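>>> need coordinates for the following:
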Amino acid sequence: MRAPDEEEEIEKSAAPLIEHLIELRQRLIWAIGAFFVAFLVCFYFAKQIFNLLVIPFKWATDWAGLPTDKVDLIYTAPQEFFFTQIKLAMFGGLVLAFPMIATQIYKFVAPGLYRNERRAFLPFLIASPILFLIGAALVYFFFTPMVMWFFLSMQQVGPDTDVQISLLPKVSEYLGLIMTLILSFGLVFQLPVVTTLLARVGLLSSEALVSKRKVMIVVAFVVAAVLTPPDPISQIGLALPTILLYEIGIWCARMVERKREEEAQAAANASSGADGAAS
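Sure, this is the predicted structure:
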């Protein structure tokens, strides 16, 4: 049951509909403004950012035993590289502006939450971008070089063959590959956050997660096959962390349930102590 002082706190924070709409407009302006500024910054440095994203490709060429003094990428339409830079700026702007966007969302919904609900929500607001960055770093430093090395190994080059087949990626397709992998891993790394939140609100239990473990393993490989390029390295590389994160989610759900039981026991002990004192 919610305490009367918490009910009073919510009543004090209640506002007419027009005030909520004004508040929503203000939060949207801040969020869109942050995204627009981040977009402009990323577009100004789009070529440098793209060159930074090509570094894993250089690592892959080194692993494949190919010359690494330069890496060739092409574009086959006059406007292709321009629109690739716009897409890159939008993606980078969203990543850079996410803390501000998340803060504005939290500030909008926080007045409607109780004090204990705000305290419970804040750790997840911090953990979510950190886990996303961990997934993105895993893509950048390991899986992208592995995937590109796999594709480079299919080349048919050298003096011993009459047919020369070499990989010349298009700038748009290479960026699309990087963005797909980063988004896939970044979203999968949110699994512990989602399971913990659902466990906190009572919509999910650790027993239910354990009972669905075998199904989850199959779903992890199916989702990995859909989200990643059609190569075994990236598919297995996404499926295995998904299964590991699912196990971490089970552990987090158990921790939430244990804490809830401890709080319920403490409340019961306090209630019995107050009844004993009154009698």
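>>> use CA for all of it now, contacts and neighbours both
Fine.
>>> let me see the contact set for P56.
Residues in contact with P56 (C-alpha atoms under 8 Å, 6 or more residues apart in numbering) are 140-141, 144-145.
>>> from the chain's centroid, how far away is the helix or strand hosting I233?
In this assignment (DSSP states H and E), I233 forms part of helix 232-278. Counting by C-alpha atoms, centre = their mean, to the nearest Å, helix 232-278 is centred 22 Å from the centre of its parent chain.
>>> please give the structure of this sequence too, so both can be compared:
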Amino acid sequence: MSDSTEHGAEETFISHLIELRDRLVKAVYGLAAACVVLMLWPGPSAIYDFLAQPMLASLPAGAKMIATGVISPFLVPMKVTLLLAFLLSLPWILYQAWAFIAPGLYTHEKRLIAPLVVSSSLLFLGGVAFCYFLVFGRVFKFINEFAPASISVAPDIENYLDFIMSMCLAFGVTFEVPVVVVVLVRMGLVSTDKLKAIRPYVIVGAFVIAAIVTPPDIVSQFSLALPMWLLYEIGLLVAPMFVRVTQAPESEQ
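Predicted structure coming up:
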């Protein structure tokens, strides 16, 4: 290899590193901007009050949550605000990742990756929204109905935050089932016929996963297992169409 070739390769590598740095900086700026906006309006306290609403609605009239840590009233709302800022800036962050890798892709590869990035983001956010708006209220009501009259229900805000974060993460990840199915079929690792054949095992697995990652009540388990099964079926329907659309033309193979 000549010196000019080595020098050109080195310059190309450095230019890629500079481009990566610029994209990371822009992603951080987007996250920071979202944090500043949320800090100013509606503010960490209002954001946490919104997040706590499903639990407060299930508590007895006049009951409130408690903070057992000294700095918990400050730290927990700040954590929630940062988490929400990340979710809001996620499209911008993913766009920066896409802008970095897109120039090196073929046309058919762009048709493959762009829908996966967009659908993954939407499905994750959809899982979080499904958990908050449809699951939390029913789960908390179901659990608190079992509390004996001699117990005063007053959840700690740190424990509540840990619980809702784990639940939202579980629903967000499991809502990625269609993407997993599509990727497996597109990569040729498994056929749709094989995935249809193992459907009974998938249904059982969905309920097993739901029993592991959700509280030990039937409401939350069914709330996760049934959507997981339905999303699996959606993946089976979409996968063949996705494979046809993203096939490489003969000129690019």
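>>> about what we covered before: just the buried ones out of the contacts of P56 of structure 1, please.
Among those, those buried by neighbour count (16 or more other C-alpha atoms under 10 Å) are 140, 144-145.
>>> quick one: the closest residue to M100 of structure 1 other than its chain neighbours from L240 of structure 1, how far?
In this structure, M100 of structure 1 finds its nearest non-sequential neighbour in A31, 6.3 Å apart by C-alpha to C-alpha, 6 or more residues apart in numbering. Distance of A31 of structure 1 to L240 of structure 1, given as C-alpha to C-alpha, to the nearest Å: 35 Å.
>>> what's the answer for P169 of structure 1, then?
Using C-alpha to C-alpha, P169 of structure 1 is found at 28 Å from L240 of structure 1.
>>> what's the spacing between A277 of structure 1 and Q265 of structure 1?
A277 of structure 1 is 18 Å from Q265 of structure 1, where distance means C-alpha to C-alpha.
>>> those two: who's more crowded?
For A277 of structure 1 and Q265, the more surrounded residue by other C-alpha atoms under 10 Å is Q265, and the numbers stand at 12 against 8.
>>> neighbours of L40 of structure 1, just the number please.
Per other C-alpha under 10 Å, the neighbour tally for L40 of structure 1 reads 16.
>>> show me where the stretch 1-150 of structure 1 has helices.
Along the stretch 1-150 of structure 1, the segments classed as helices by DSSP state H, counting those that start in this stretch run 4-13, 17-44, 46-53, 55-63, 80-109, 115-138, 144-152.
>>> out of these, which comes closest to E261 of structure 1?
helix 115-138 (16.2 Å; C-alpha to C-alpha).
>>> who's in contact with the closest one?
Contacts with helix 115-138 of structure 1, where a contact means C-alpha under 8 Å, 6+ apart, come from 6, 99, 102, 110, 181-183, 185-190, 193.
>>> read off where that helix ends up in structure 2.
The counterpart of helix 115-138 of structure 1 in structure 2, using TM-score structural alignment, spans residues 107-130.
>>> give me the buried positions along the matching stretch.
110-113, 116-117, 120-128, 130.
>>> and of these, the nearest to A61 of structure 2?
F130 (25.9 Å).
>>> ok, back up a step: switch the helices of the stretch 1-150 of structure 1 over to JSON lines; also include distance to V223 of structure 1.
Converted to JSON lines, these look like this (distance: least, C-alpha to C-alpha, whole Å):
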{"stretch": "helix 4-13", "distance to V223 of structure 1": "41"}
{"stretch": "helix 17-44", "distance to V223 of structure 1": "30"}
{"stretch": "helix 46-53", "distance to V223 of structure 1": "25"}
{"stretch": "helix 55-63", "distance to V223 of structure 1": "24"}
{"stretch": "helix 80-109", "distance to V223 of structure 1": "22"}
{"stretch": "helix 115-138", "distance to V223 of structure 1": "16"}
{"stretch": "helix 144-152", "distance to V223 of structure 1": "18"}
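>>> which one, of these, ends up nearest to E173 of structure 1?
Once those are compared by C-alpha to C-alpha, helix 80-109 is nearest, at 9.1 Å.
>>> packing partners of that closest one?
Under the contact definition 3 or more C-alpha pairs under 8 Å, 6 or more residues apart in numbering; DSSP states H and E, helix 80-109 of structure 1 sits against helix 17-44, helix 46-53, helix 171-188.
>>> what's the neighbour count on L82 of structure 2?
19.
>>> ok, the residue nearest the centre of structure 1 - contacts?
In structure 1, the centroid-proximal residue (C-alpha atoms, centre = their mean) is G186; its distance is 3.1 Å. By C-alpha under 8 Å, 6+ apart, the contact set of G186 of structure 1 is 131-136.
>>> go with 7 Å
The contact partners of G186 of structure 1, by C-alpha atoms under 7 Å, 6 or more residues apart in numbering, come to 132-133, 135-136.
>>> what lines up with it in structure 2?
When structure 2 is aligned by TM-score structural alignment, G186 of structure 1 is paired with G172.
>>> any idea how far A225 of structure 2 is from its match?
13 Å.
>>> what do you get for V243 of structure 2?
From V243 of structure 2 across to A225 of structure 2, the span is 27 Å (C-alpha to C-alpha).
>>> residues near L169 of structure 2, how many?
Look at L169 of structure 2: counted by other C-alpha under 10 Å, it has 18 neighbours.
>>> no no, I203 of structure 2
16.
>>> leaving out chain neighbours, which residue sits closest to it?
Nearest non-adjacent residue to I203 of structure 2 (C-alpha to C-alpha, 6+ apart): W229, at 6.1 Å.
>>> alignment lookup: that neighbour to structure 1.
W229 of structure 2 maps onto I243 in structure 1 when the alignment is built from TM-score structural alignment.
>>> and its match, how many neighbours?
Neighbours of I243 of structure 1 under the rule other C-alpha under 10 Å: 21.
>>> that one and G202 of structure 1: what is the separation?
As judged by C-alpha to C-alpha, I243 of structure 1 and G202 of structure 1 stand 22 Å apart.
>>> re the thing from before, quick one: which of the contacts of helix 115-138 of structure 1 has the most company?
Among the contacts of helix 115-138 of structure 1, F185 has the most neighbours (other C-alpha under 10 Å), with 28 neighbours.
>>> ok, it to L227 of structure 1 distance?
9 Å.
>>> relative to G62 of structure 2, how far out is Y48 of structure 2?
Distance from Y48 of structure 2 to G62 of structure 2, by C-alpha to C-alpha: 18 Å.
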